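Enquirer: here is a sequence with its predicted model. Questions after.
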Amino acid sequence: MKILKLLVAFIAVVTVFTGCEDDVITNYAFQDISAPTGVTANFGITQDDTGLVTITPVGEGASTFTIYYGVEGAEPQTINAGETTSFTYTEGEYSIRIVATGSTGLTSEFNQVVRVSFTAPENLSFETAVSGLTAVVTPAAANATMFDVYFGASDDEEPVTVMADSSVEFTYAEPGEYSVRVVAKGASVNTIELTKTITITGAVDPVVLPVTFDNPTVNYAFGVFNGASFEVVTNPDLSGANTTDSNVGAITNSGVQFEGGAYNLGEPVDFSGANKTITMKFWSTVEVPVLLKFEGGVNGERQTEITKTHSGSGWEVLSFDFATEAIKSFIDGNQGVGEAFVPSGQYATMVIFVDGPGTTAGTFYIDDIEQSGGATEPMIAATAPTAAEADVLSVFSDSYTDPASVNYFPDWGQSTTYEQVDLSGNAAIKYGNANYQGIDLGGEFDASSYEFIHIDVWSADYASIPFFIIDTSGERPVNLEVTAGEWTSIDIPLSAFTDQGISLSNVFQFKFDVQPNNGGTFYIDNLYFYNASASVPDSPQAAAPAPSFDAANVISLFSDAYSDVNMATWRTDWSAATLEDLSIAGNAVKKYSALNFVGAEPVSQINASAMTHFSTDMWTGDATQIRIKLVDFGANGTYQGGDDSEHEIVLNFDNGDFIRNSWVTLDIPLADFTGLTSQSNIAQLIFSGGPAGETTVYIDNVYFHN
């Protein structure tokens, strides 16, 4: 799923370029100084009616843990990593806070509610959600503090312990029927348990683009021919264009001609629009031609293909542009083989040949086969900032006053080109043919009194751009993690720089050092320092970004950009939330306050079977969790008619799934709603927020699209 994330990462720098003529800027190699990650804790409660709870915190990069027991008057205790603490509770519910501190002094927090009851657990139940080989168990019981879950995978299985109001996930090795046993425990000596049988179906879903080999519900079996073999394996070489520790496809050639394989796609590849480029990550240690062919035209379209040569350098990205490079494939008795051909229809079969007419033997790896060729430049402006000008030191933004001394294109000998472009009446900076690029402030700025630096970035070429602040005390980078083809709004705590020894008292330059420096393009806007404590509004000040999908490819429930279907309600009578219809910057918005959960229902059930994504824009200043559920009533169109299906997507602020105090576009593939077995009779959309009943969320642009 494409969810907006802010990832601050530090990189080691060997050589840097600056535009400073008189000063020599020292280059530094430095260690990762990020805060501890993965902070959690293992809890245990003695079942002897004493209320003794043991707490064992864990977290990567943590040196010490400070435990706040959630009891008024109880002193917090600091322990070293690997140690355990305990506390004796009376009956009640307690919010335990754990602060993990790393060697650099940076901290991360984990919070857990623990219920202590000396009454035996009662009314045990649990729900299971199965997706491919993975099962998620969510237990519930009155008076229970925690649950031991046995997934029935082996006779000597150790249970997985999960706290109340939580879920636990397990992936089985193979399909089959398994007995899941849950034991509910509290402070009482008595426990209760419940066993259910679940069916694990394994990977049965058809292959659709993009092909990642990581979805446990998809059957990635490749229809090989002429001696080739295929299997899904873990990426054997985390380098080059594929450094992700994930699954990849392994094609092994035996050494005869025209070895290959094919996928019969669950959804045809559509070349009718502008998206006519297919990219594929491919691994080989020898130079080899790779042929990508599409056949099985839905309406009898002519078969088409492209051959690309891999250099043999490991992981590379091969790009097949069917708008400019495609030719007609060989067909017995059909003329025109090899002629240029631009496909404009839909194809149900994708074929791959490695060294088709040749006899090269060996194993080759493929990954991340996806269709692209969409926008190569931003069509809309970045979202206007909302910070008050009194709290801002601006470098470039239409919303604030920029210093006249700033030079956005100093001559440092770079190959990069510079242009100011107009996007919907808003200026942005375009850097093309990039290798590195700087901004010279024309003097020294004192940014030491500010908390954050903000920048909006758009690029179809770069996923990560090292960004340097250059001060008289030195220079240090932070990675700007960019979502391809979208404006990415990034807020960086200035502690990310001061913790590396940059004073920020005399900032005179910025630098972008793109990786790889291959002549790509990126755009920037709204570059400024600011103080969040004084600037964060409690509601959106600007409209959500306008959607740009063609109306013919959209089913809209709520948006000023499209014609909406008729909705019966945006707040059902069983909802637990307050609804207000507002106008923000002239744009209609739904505001849900005191949000626990809220249902929206169309007048007529929606057939979204031809759609690929569910999208909405969301703004919240206080949510820790957002959940989005789609409910389909099945072919009979009735609630609980026996063929209902539903699935809920859970987004957590702590995981970076969304950010606060900014419009965030959630563009979720419908394939991620794995429990939604049908999309032809969608009858309900349910938004939920956490903390339950304490959250305010603004919603705009709710629609399905392909």
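Expert: Done, it's in. Numbers count the residues shown, from 1 in each chain.
Enquirer: hey, let's count contacts and neighbours off CA atoms from now on
Expert: Fine.
Enquirer: okay, now the closest residue to residue 491 other than its chain neighbours: neighbour count?
Expert: Leaving aside its chain neighbours, residue 491 sits nearest to residue 454 (4.6 Å; criterion: CA to CA, 6 or more residues apart in numbering). The tally of other residues near residue 454 (other CA atoms under 10 Å) stands at 19.
Enquirer: surely residue 454 meets residue 488?
Expert: No: here residue 454 does not reach residue 488: they are 10.7 Å apart, not a contact under CA atoms under 8 Å.
Enquirer: quick one: residue 682 from residue 600, how far?
Expert: 11 Å (CA to CA, to the nearest Å).
Enquirer: which elements pack onto the host helix or strand of residue 525?
Expert: In the assignment (DSSP states H and E), residue 525 maps to strand 522-530. Applying 3 or more CA pairs under 8 Å, 6 or more residues apart in numbering; DSSP states H and E, one finds that strand 522-530 contacts strand 392-396, strand 426-432, strand 452-458.
Enquirer: just give me the longest strand of the chain.
Expert: Across the chain, the longest stretch assigned as strand under DSSP state E is strand 587-602.
Enquirer: confirm that residue 497 sits in a helix.
Expert: Yes: assessed with DSSP: H, G, I helix; E, B strand; the rest coil, residue 497 lies in a helix.
Enquirer: that one against residue 476, yeah?
Expert: Yes: using CA under 8 Å, residue 497 is in contact with residue 476, at 6.5 Å.
Enquirer: list the residues that contact both of those two?
Expert: residue 469 (CA atoms under 8 Å, 6 or more residues apart in numbering).
Enquirer: among residue 682 and residue 600, which residue is more densely surrounded?
Expert: It is residue 682, of residue 682 and residue 600, that has more neighbours when counted by other CA under 10 Å, with 25 against 18.
Enquirer: against residue 630, how distant is the more buried one?
Expert: From residue 682 to residue 630 the distance is 7 Å (CA to CA).
Enquirer: residues near residue 37, how many?
Expert: Count around residue 37 with other CA under 10 Å applied: 16.
Enquirer: of residue 497 and residue 476, who's got more company?
Expert: The neighbour count for residue 497 versus residue 476, taken as other CA under 10 Å, is higher for residue 476 (28 against 20).
Enquirer: count of neighbours near the closest residue to residue 371 other than its chain neighbours?
Expert: Nearest in space to residue 371, with sequence neighbours left out and distances taken as CA to CA, 6+ apart, is residue 278 at 4.5 Å. Burial of residue 278 is recorded as 19 neighbouring residues (other CA under 10 Å).
Enquirer: okay, now the one to match up with it:
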Amino acid sequence: MRNKFKILAYLFIGIIMYNCSEDDRGKIINIDSPTDVDAQFTIAQDNSGEVTITPTATSANSFIIGFGDGSGSSERITSGEQIVHVYDEGSYDVTIIAFNTNGESAEVTKTLEVSFLPPENLQVTITQDEENVTVEASADNATSYIVDFGDGSETVTFGNDETLEHEYTEEGTYTITVTANSGAQETAVYTEDVTIEIEEEDPNTDISIPLTFEGDPESYVFTEFEGAPTTVINNPDTNGNSSAQVAQTERVQGAANYAGAFIILDENPDLINNNQLTMKVWSPAAGIPVTLRFENPSNNQNGVEATVNTTVANQWETLTFNYSGVTAGQDITKMVIFFNLGTDGQGNIYYFDDIEYGEGDGGEDPGTGGSFTTIDFEGAPTSYAFTEFAGQPTQVVANPQMSGINTSAQVAESIKVAGAGNYAGAFLILDQEPDLTAATFNIKVWSPAAGIPIIFKFEDVNNPANGIENTQTTTVVNQWETLTFNLSGDISTGDYKKMIIYFNAGNTGQGNTYYFDDIEMQ
């Protein structure tokens, strides 16, 4: 009875702690209630009946153990600690009560079998699927099983009615040893050999559009012809392209005027629904023609191509390639790239990276950005993957205010929920970094009130301390207007693809709804 009062006292203290817990700003800290409450029983192998109980749970920092043998409960122990208790042989319902720092609790009752008899009738099932194996075991009187997979990895302990999984990393024949334990010193042992053969991955695994050239460089197997060796290397110029790796093509001295390189994609590019591709290119000179072609691997006469000239020298730029004439079912998995097609090789080196779908007739996927032209939110609403923070959920909806200067079918909606932080906002990660050296953006905005401050910002995806922003204020009520945000200025080197918008910046949320559309870069 005294132990029951002890548990109730802990619970009462926990409730007080929960109700009084506040952060530095006076807000209650929300901590998840404990879940996945469990315990591991380790029975000494000397017939002493000594059992080590290790409680576990998610979101718990302390435990109380009810031993289930009439001796009461333990003192409260912290997460990671163990309790040692001596049992007579028998079956016991052990109660594990888990607490979080707010005093909330969850409990589970687990049966403990204490037997001094040795394991008998050990049955082990080992199932193999290439380099993966699963182990199941059962035995009379057994309380746990220890598995040695024979590959030098640590032994693993598991219980009755559990399945153990293991993955081998090297080929070979391994002896799996399963040892069954009970409360007795004597054990039962089972062994079985497994032979592991690991199939080598195709070096072209997952070579498809979008193509970023990250990962193992040897995975990108380009075949060059007539003097244009092409490989994936570390990016030699991260100014304007922060990718770690890029593709390099060298037009060797004297190479044929049609020298190029190709790679076989795992799947056809979708140039029917997305007939525009963008590619980052670095060239030692402006005016160099770059041809990106997709053709049938067996018939190079069956394909489509587009050519775009470079416009800058010794720096990264994004080129846009437009395609037409692709038919459904057409096999054009051979991607060929030519630099300076029609001119003999001069020993120049070119780089290219991030071959991605652009806007095209099939519609841009603005949820992942695309090259920045105008974001009009007319694609699939789920494509626009806005992430809100501090209470400004944002999504694309059918235009509820189709009037005046905006009769678009779809717009973006932001709700600054009641009580939202004064810094609440939402952001969208673009595929391409806009040129912010002299950037001005027009945005159509609908607000329920005039005088609402709106911040439009671009931020470095890797360093939120770096960014550039501008604030404009609404001037009309319940109607569309165009606000102009001037974001030109000096900014630190970075990857400014994080586009953020804040409504009623500096003020806590009042539950108002705002709409915006047609983000256009001037």
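Expert: Great, that's in hand. Everything numeric here is computed off the predicted structure, so don't read it as measured data.
Enquirer: TM-score for the pair, please.
Expert: The TM-score (TM-score structural alignment, normalised by the length of the second structure) is 0.45; 340 aligned residues with a CA RMSD of 6.5 Å.
Enquirer: quick one on the thing from earlier: isn't the residue nearest to residue 371 of the first structure right up against residue 317?
Expert: No: in this structure, residue 278 of the first structure is not within contact of residue 317 by CA under 8 Å, at 10.3 Å.
Enquirer: picking up where we left off before, who touches the residue nearest to residue 491 of the first structure in this structure?
Expert: 489, 490, 491, 492, 526, 527, 528, 529, 530.
Enquirer: wait, what's in contact with the third one?
Expert: With CA under 8 Å, 6+ apart as the criterion, the residues that contact residue 491 of the first structure are 6, 452, 453, 454, 455.
Enquirer: quick one: residue 646 of the first structure and residue 630 touch, right?
Expert: Yes: with contact defined as CA under 8 Å, residue 646 of the first structure reaches residue 630; the gap is 5.6 Å.
Enquirer: related to what we said a few turns ago, what about the residue nearest to residue 491 of the first structure, distance to residue 528 of the first structure?
Expert: 5 Å.
Enquirer: please apply the same query to residue 651 of the first structure.
Expert: 29 Å.
Enquirer: and those two? which has more neighbours close in?
Expert: Counted by other CA under 10 Å, residue 651 of the first structure and residue 528 do not tie: residue 528 has more neighbours, with 21 against 18.
Enquirer: residue 317 of the second structure contacts residue 309, doesn't it?
Expert: No: in this structure residue 317 of the second structure lies outside contact range of residue 309 using CA under 8 Å: 10.9 Å.
Enquirer: who has more neighbours, these two?
Expert: residue 317 (19 against 15).
Enquirer: what's the spacing between the more buried one and residue 485 of the second structure?
Expert: In terms of CA to CA, residue 317 of the second structure sits 24 Å off from residue 485 of the second structure.
Enquirer: repeat that for residue 90 of the second structure.
Expert: Taking CA to CA, one finds residue 90 of the second structure at 76 Å from residue 485 of the second structure.
Enquirer: more neighbours, the two?
Expert: The residue with more neighbours, out of residue 90 of the second structure and residue 485, is residue 485; 20 against 12, by other CA under 10 Å.
Enquirer: just the element for that one, please.
Expert: strand 480-486.
Enquirer: helix or strand right after that strand?
Expert: strand 498-503.
Enquirer: buried residues in that following strand?
Expert: Within strand 498-503 of the second structure, the residues scored as buried using 16 or more other CA atoms under 10 Å are 498, 499, 500, 501, 502, 503.
Enquirer: returning to that earlier point: so the strand holding residue 525 of the first structure versus strand 426-432, what angle?
Expert: 120 degrees (axes from the mean of the first three to the mean of the last three CA atoms, to 10 degrees).
Enquirer: ok, the nearest residue to residue 248 of the first structure once chain neighbours are set aside - how many residues close by?
Expert: Distances taken as CA to CA, 6+ apart place residue 367 nearest to residue 248 of the first structure, at 5.1 Å, with adjacent residues excluded. If you count neighbours by other CA under 10 Å, residue 367 of the first structure ends up with 24.
Enquirer: wouldn't residue 367 of the first structure be in contact with residue 250 here?
Expert: No: contact criterion CA under 8 Å: residue 367 of the first structure and residue 250 do not qualify, at 9.1 Å.
Enquirer: touching, residue 516 of the second structure and residue 446? I think so.
Expert: Yes: with contacts counted by CA under 8 Å, residue 516 of the second structure reaches residue 446, the gap being 6.2 Å.
Enquirer: Three-state assignment for residue 13 of the second structure, please.
Expert: Applying three-state DSSP: residue 13 of the second structure is helix.
Enquirer: any idea how many residues pack against it?
Expert: Neighbours of residue 13 of the second structure using other CA under 10 Å come to 13.
Enquirer: equivalent analysis for residue 533 of the first structure, please.
Expert: Applying other CA under 10 Å, I find that residue 533 of the first structure has 9 neighbouring residues.
Enquirer: that's a helix at it, yeah?
Expert: Yes: secondary structure assignment places residue 533 of the first structure in a helix (three-state DSSP).
Enquirer: now do the contacts for it.
Expert: Taking CA under 8 Å, 6+ apart as the definition, residue 533 of the first structure has no contacts.
Enquirer: need the helices and strands packed on strand 522-530 of the first structure in CSV with distance to residue 625 of the first structure, can you?
Expert: As requested, these are arranged in CSV below (distance: least, CA to CA, whole Å):
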stretch, distance to residue 625 of the first structure
strand 392-396, 29
strand 426-432, 33
strand 452-458, 24
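Enquirer: quick one: closest of the ones you listed to residue 440 of the first structure.
Expert: Closest approach to residue 440 of the first structure among these is made by strand 392-396 (10.0 Å; CA to CA).
Enquirer: ok, back up a step: so what sits against both of residue 454 and residue 488 of the first structure?
Expert: Between them, residue 454 of the first structure and residue 488 share no contacting residue, judged by CA under 8 Å, 6+ apart.
Enquirer: that older thread, tell me the two of the buried residues of strand 498-503 of the second structure that are most distant?
Expert: That would be 498 and 503, which, of these, are the farthest apart (CA to CA) at 16.7 Å.
Enquirer: tell me which element residue 147 of the second structure falls in.
Expert: Going by DSSP H and E, residue 147 of the second structure is in strand 144-148.
Enquirer: for that strand, packing partners?
Expert: Using 3+ CA pairs under 8 Å, 6+ apart, strand 144-148 of the second structure sits against strand 156-158, strand 172-181.
Enquirer: can you redo these as TSV with distance to residue 302 of the second structure and mean neighbour count?
Expert: Supplementary listing: those in TSV, determined by distance: least, CA to CA, whole Å; neighbours: other CA atoms under 10 Å:
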stretch	distance to residue 302 of the second structure	mean neighbour count
strand 156-158	57	16
strand 172-181	46	19
